[in-house]
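K.L.:
Starting from these lines, generate the structure:
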Amino acid sequence: MADKIILTSREELEGYIYAAVRSIVPELAKYKVPAEDAADALTVEAAICFLEGLGYPTTPSNLYNLAYYRKIPFKKVRRRLVFSRRELSIWVQSQTQDPNIMKENSALHIAESANRK
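P.N.:
Okay, here's the model as predicted:
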């Protein structure tokens, strides 16, 4: 088998690459590694350990309570609660506050209180 050398312009080469990528992107968008979803799913006990690792200590009763009031992201599989690592990470980040922002809010609150008096 002989190697061929093809001379082409930059625009033609970009066109070939664009067409090849465009033909495979829909297939890649549908591709999902089956183990990826399983690795992301957490039981209640695993979710508690995961949350504690993120600095959010909790108990099973607290976790069930948060799920009951829909304050934490979860899914139900039959009668069991299942949590997503990614969604829990995002949720914990939304629950935490930056100390600098807390100081600014406190200072603003004190200033507003002083202005009212």
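
K.L.:
CA only for contacts and neighbour counts going forward, please
P.N.:
Will do.

K.L.:
what separates the helix or strand containing Glu36 from the chain centre, distance-wise?
P.N.:
Here Glu36, judged by DSSP states H and E, is contained in helix 34-40. The gap between where helix 34-40 is centred and where its chain is centred comes out at 14 Å by Cα atoms, centre = their mean, to the nearest Å.

K.L.:
let's see this one next to it:
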Amino acid sequence: MTPDQLRGTLEGAVLGALEKFQASQKEAARPENQPEAMNLPAAIRFLAENGYPTSRSKFYQLTSTGKIPHRKYGSRLVFNRTELLRWAESQAKECNTGQREAVALIARSARNHQNR
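P.N.:
From the prediction side, this is the model:
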């Protein structure tokens, strides 16, 4: 075997092993492979990873007022992944609501002006 053939064989083997490793890492990171129940630090990380950053103090405030879905296990707070994401999505406000309100106001004004 020539040095070039050996190099090609090794490159193929290394690339194949790397692809398998990356596929296994992606599989392990998929949400269905993660537990449904989370503690407070995991819940904070989970929301931040999904675009809803929330501070620890805000979490405590929301749990004490019952505004965020949670359970207690002994003295620990436990959060359900699905419920938490659904709650966060329901709390998100649309960014263009002010724009829609302005368009509606202009349209009303135009209709009123035409009726004069």
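
K.L.:
one step back: what comes into contact with the helix holding Glu36 of structure 1?
P.N.:
Ser84, Arg85, Arg86 (Cα atoms under 8 Å, 6 or more residues apart in numbering).

K.L.:
for the residues you listed, which one is nearest Ser61 of structure 1?
P.N.:
Checking those against Ser61 of structure 1 by Cα to Cα gives Ser84 as the nearest, at 18.3 Å.

K.L.:
That closest one against Thr43, yeah?
P.N.:
No. Assessed by Cα atoms under 8 Å, Ser84 of structure 1 is found out of contact with Thr43, at 9.1 Å.

K.L.:
Comparing the two, which residue is more hemmed in?
P.N.:
Ser84 (19 against 13; other Cα atoms under 10 Å).

K.L.:
Could you find the counterpart of the more buried one in structure 2?
P.N.:
Using TM-score structural alignment, the equivalent of Ser84 of structure 1 in structure 2 is Asn80.

K.L.:
on that earlier part again, and the next helix or strand past the helix holding Glu36 of structure 1?
P.N.:
Following helix 34-40 of structure 1 in sequence, per DSSP H and E, is strand 41-42.

K.L.:
Aligned against structure 2, show me the partner of Ala67 of structure 1.
P.N.:
In structure 2, Ala67 of structure 1 lands on Thr63 (TM-score structural alignment).

K.L.:
Quantify the burial of the spatially closest residue to that match that is not a sequence neighbour by counting its neighbouring residues.
P.N.:
Nearest residue to Thr63 of structure 2, sequence neighbours excluded (Cα to Cα, 6 or more residues apart in numbering): His70, at 6.9 Å. Per other Cα under 10 Å, the neighbour tally for His70 of structure 2 reads 19.
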